[in-house]
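Peer 1: No letters, just coordinates:
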C-alpha cells in the first residue's frame, strides 16, 4: 500500500484539511499543527492538489470546495470503513434509530443492507443518508425538514429540531468535527451542534463515531459533553493511548 492510500496518510491529510478550513495556510504552520515535517506536508499537499481538494498559493495552500459531501466522503475512507463495521454491531434489529448527516455515519447507512432482517424506523438530517436508508429493506426512512448548513449540507434549524422531537429513538449515531477530553464533541457551526443535541436528547443511547484525526482538537461550537455520550467508536484499537483522555468516561469500541 502506498503512503497516499494508507490509513495513516488519510488521517494526516484529513488533519491538514481541517487546519486549512480553520485558517492555517502556510506550510510551516501546517507542519506544526499536524506534528510532521514540512517535507511531509508538501507531499500531502501534492496529493490533495491532484484530488482537487486544495489550491496551492505562495507558501502554502487554501481549500477548494472543502465542504462538499463527495469530497468529505472520500476523506479518511479506510478509517470510516473500519468505524462503519463497528457501528453495524450496535444497530438494533428493531426500533427507532437516528443518523446525523455526516459522511462517517453515511457509511453505516450504506452497510445496513448487510443485516438479514430489519424492522427499523430511521430519521436523519442528511440528504444522502436518507437516500441510502430509503433503499434499505426493512427500514422506514424519514428526513427532517430544515435548511442546509452552509458548511456540511446537513439539515438544521428549528424545523429540523421540531421534526426530531416527534421521535423516541433507541439509538442515535453521530459524528463530530472534533472531540476533546475536556469539552467533549464540537462542531464548526452552532446550528449543526444544536440539531445533534436534539438527536441525542430523543435517544436512549448516543453513539459517537470519530476517526483518530479528530481527537484532541476543538472546533468553535460545543455539542455533547462526554457524560452525554454512551459509546465512543473510532478506527483505533480500544487500547490505543490516543483514547486515554476518554477512558472511564464512555464505553470505547
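Peer 2: Structure's in. What do you need? Source: prediction; values computed, not measured.
Peer 1: Every contact and neighbour count from this point should use C-alpha atoms.
Peer 2: Noted.
Peer 1: I figured residue 169 hits residue 95, correct?
Peer 2: Yes: Residue 169 lies in contact with residue 95 (Cα atoms under 8 Å); the separation is 7.2 Å.
Peer 1: More neighbours: those two, which one.
Peer 2: Just comparing residue 169 and residue 95: by other Cα atoms under 10 Å the higher neighbour count belongs to residue 169, 23 against 16.
Peer 1: how much space between the more buried one and residue 121?
Peer 2: Counting by Cα to Cα, to the nearest Å, the separation of residue 169 from residue 121 is 9 Å.
Peer 1: joint contacts of these two?
Peer 2: 95-97 (Cα atoms under 8 Å, 6 or more residues apart in numbering).
Peer 1: Output these in a markdown table, with distance to residue 113 and secondary structure appended to each entry.
Peer 2: Below are the shared contacts of residue 169 and residue 121 laid out as a markdown table (distance: Cα to Cα, whole Å; DSSP: H, G, I helix; E, B strand; the rest coil):
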| residue | distance to residue 113 | secondary structure |
| --- | --- | --- |
| 95 | 16 | strand |
| 96 | 16 | strand |
| 97 | 15 | strand |
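Peer 1: Closest to residue 63 out of the residues you listed?
Peer 2: Lowest distance from residue 63 to those (Cα to Cα) belongs to residue 97, with 34.0 Å.
Peer 1: Which secondary structure state does residue 17 sit in?
Peer 2: helix (DSSP: H, G, I helix; E, B strand; the rest coil).
Peer 1: What's the local residue count around the closest residue to it other than its chain neighbours?
Peer 2: The shortest distance from residue 17 to any non-neighbouring residue, by Cα to Cα, 6 or more residues apart in numbering, is to residue 63 (7.0 Å). Other residues near residue 63 come to 21 when the count uses other Cα under 10 Å.
Peer 1: Wait, residue 63 touches residue 57, no?
Peer 2: No: contact criterion Cα under 8 Å: residue 63 and residue 57 do not qualify, at 10.4 Å.
Peer 1: And the helices in this protein?
Peer 2: 7-21, 27-34, 38-50, 69-74, 77-88, 103-111, 127-134, 158-164, 190-201 (DSSP state H).
Peer 1: which one of the ones you listed lies closest to residue 215?
Peer 2: Minimum separation from residue 215 across those (Cα to Cα) falls at helix 7-21, 10.0 Å.
Peer 1: next up, a second structure to put side by side with the first:
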C-alpha cells in the first residue's frame, strides 16, 4: 500500500470513529509502528488530524483556526523557502498587497530591501516588519478592522479600504488549497476581506506550503485558476504538483528553485 493510500485509510478511520490507536492501525494496515507514526505526523501537519499519545484524533473541522503564534511554529523552514522564492516577484516601485498569515509575514522580511515599494496589508505583523525598518522610500498602508486569531484586520472597514485601492500584485496566504474548494480559510470574515484584496489586484500570487494541500476551510477565497502564481515548497507531493499545474498560471517550488510555466 502506498503512503497516500495508508494516510487516506487512517484519515477515514479517524473521521468515522473520532480517533485511531497506533496499535490498531499497525494491525489493520500491516505496517510498522514507525510507519504509522510518520503517516500520522504528515496528516497532523496538514491539519487533518490531531496527534495524541498513542494515536490520532479528529480535529474540530473547517472552522478550526490556530492562533498566530501556534501557526508561526509550523513549517518554519518551508515558509522561509517560499518567501525567498516569492520575493523576486515584487518589483521596485510597485504597489503590492500582503494578506495576513505567517507565510506572508516571512515574505515581508524578504521585501524590506525592495526600493520604492508601496505595501497595503491587513496584517499587523506584516506592517510591523516594515515599520521597524523605517525606510523613507517605502509606504505602508495598514487597513483597519476587527482583529482575528491570525492577527488579520477584517470586516467592513478593511473591505472598504481594499475597495478603494489598485494593486499591481497581491501576495495571499491561505489556510488550505484543494481542487474542489480552491483556496480557503476557516474564518468567514477573513474570507470577505481577502476576496476584496484579490479584486483590487491585477495579479494574484498565493503562498502555501505543502501541508495546505487538500486541506479545506469553511470559506473559499478564490478558485485555483484565479492564481497567476502559486509558490510552495519542495515537499509538495508530485500528485499535488500535477493537480495544481493543471489549474494555476505558474507553479514555483522553493528550495530547488524550479518553476513550471503552464499552458492554458
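Peer 2: On my side now, so go ahead. Since the structure is predicted, the reported quantities are computational estimates derived from the model, not experimental observations.
Peer 1: Now compute the TM-score of the two chains, please.
Peer 2: In this superposition the chains share a TM-score of 0.74, using TM-score structural alignment, normalised by the length of the first structure; 219 aligned residues with a Cα RMSD of 3.5 Å.
Peer 1: which residues sit in contact with the residue nearest to residue 17 of the first structure?
Peer 2: Counting by Cα under 8 Å, 6+ apart, residue 63 of the first structure touches 17, 20-21, 53-55.
Peer 1: for residue 6 of the second structure, same thing?
Peer 2: Per Cα under 8 Å, 6+ apart, neighbours of residue 6 of the second structure: 29, 39.
Peer 1: Likewise for residue 152 of the first structure?
Peer 2: 67-69, 101-102.
Peer 1: mind checking what it lines up with in the second structure?
Peer 2: Aligning on TM-score structural alignment places residue 152 of the first structure opposite residue 150 in the second structure.
Peer 1: ok, residue 68 of the first structure to residue 183 of the first structure distance?
Peer 2: According to Cα to Cα, residue 68 of the first structure stands 27 Å off from residue 183 of the first structure.
Peer 1: quick one on the thing from earlier: may I ask which two of the contacts of residue 63 of the first structure are separated the most?
Peer 2: It's 21 and 55 that sit farthest apart of these, by Cα to Cα, at 12.5 Å.
Peer 1: Now do the shared contacts for the two.
Peer 2: Shared contacts of residue 21 of the first structure and residue 55, counting by Cα under 8 Å, 6+ apart, come down to 62-63.
Peer 1: Who's the closest spatial neighbour of the spatially most central residue of the first structure, skipping the chain neighbours?
Peer 2: By Cα atoms, centre = their mean, the mean C-alpha position of the first structure lies nearest to residue 175, the distance being 3.8 Å. Leaving aside its sequence neighbours, residue 175 of the first structure sits nearest to residue 209 (Cα to Cα, 6+ apart; 4.8 Å).
Peer 1: Report how many residues lie close to the counterpart of residue 210 of the second structure in the first structure.
Peer 2: Counting by TM-score structural alignment, residue 210 of the second structure lines up with residue 212 in the first structure. Look at residue 212 of the first structure: counted by other Cα under 10 Å, it has 22 neighbours.
Peer 1: Please name the residues that touch the residue sitting furthest away from the middle of the first structure.
Peer 2: Residue farthest from the centre of the first structure, counting by Cα atoms, centre = their mean, is residue 58 at 30.9 Å. Residues counted as contacts of residue 58 of the first structure (Cα under 8 Å, 6+ apart): none.
Peer 1: how does it look with 10 Å?
Peer 2: 25-27 (Cα atoms under 10 Å, 6 or more residues apart in numbering).
Peer 1: Filter those down to the buried ones.
Peer 2: Listed as buried from those are 25-27; burial here means 16 or more other Cα atoms under 10 Å.
Peer 1: for these, which one is nearest residue 40 of the first structure?
Peer 2: Closest to residue 40 of the first structure out of these is residue 27 (9.8 Å), distances taken as Cα to Cα.
Peer 1: so what's the nearest residue to that closest one once chain neighbours are set aside up against?
Peer 2: Closest residue in space to residue 27 of the first structure, ignoring its immediate chain neighbours: residue 60 at 4.9 Å, by Cα to Cα, 6+ apart. The contact partners of residue 60 of the first structure, by Cα under 10 Å, 6+ apart, come to 20, 24-30, 41-42, 45, 54.
Peer 1: Repeat that for residue 185 of the second structure.
Peer 2: Counted by Cα under 10 Å, 6+ apart, residue 185 of the second structure has contacts 62-65, 173-177, 191, 194, 215-221.
Peer 1: still contacting in the first structure, which of those residues?
Peer 2: By both residues aligned by TM-score structural alignment, their matches' Cα atoms under 10 Å, the contacts of residue 185 of the second structure still in contact after alignment to the first structure are 173-177, 191, 194, 216-221.
Peer 1: Save those residues as JSON lines, and put in distance to residue 142 of the second structure too.
Peer 2: Shown next, in JSON lines, are these (distance: Cα to Cα, whole Å):
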{"residue": "173", "distance to residue 142 of the second structure": "17"}
{"residue": "174", "distance to residue 142 of the second structure": "19"}
{"residue": "175", "distance to residue 142 of the second structure": "21"}
{"residue": "176", "distance to residue 142 of the second structure": "25"}
{"residue": "177", "distance to residue 142 of the second structure": "26"}
{"residue": "191", "distance to residue 142 of the second structure": "17"}
{"residue": "194", "distance to residue 142 of the second structure": "14"}
{"residue": "216", "distance to residue 142 of the second structure": "28"}
{"residue": "217", "distance to residue 142 of the second structure": "25"}
{"residue": "218", "distance to residue 142 of the second structure": "26"}
{"residue": "219", "distance to residue 142 of the second structure": "23"}
{"residue": "220", "distance to residue 142 of the second structure": "23"}
{"residue": "221", "distance to residue 142 of the second structure": "20"}
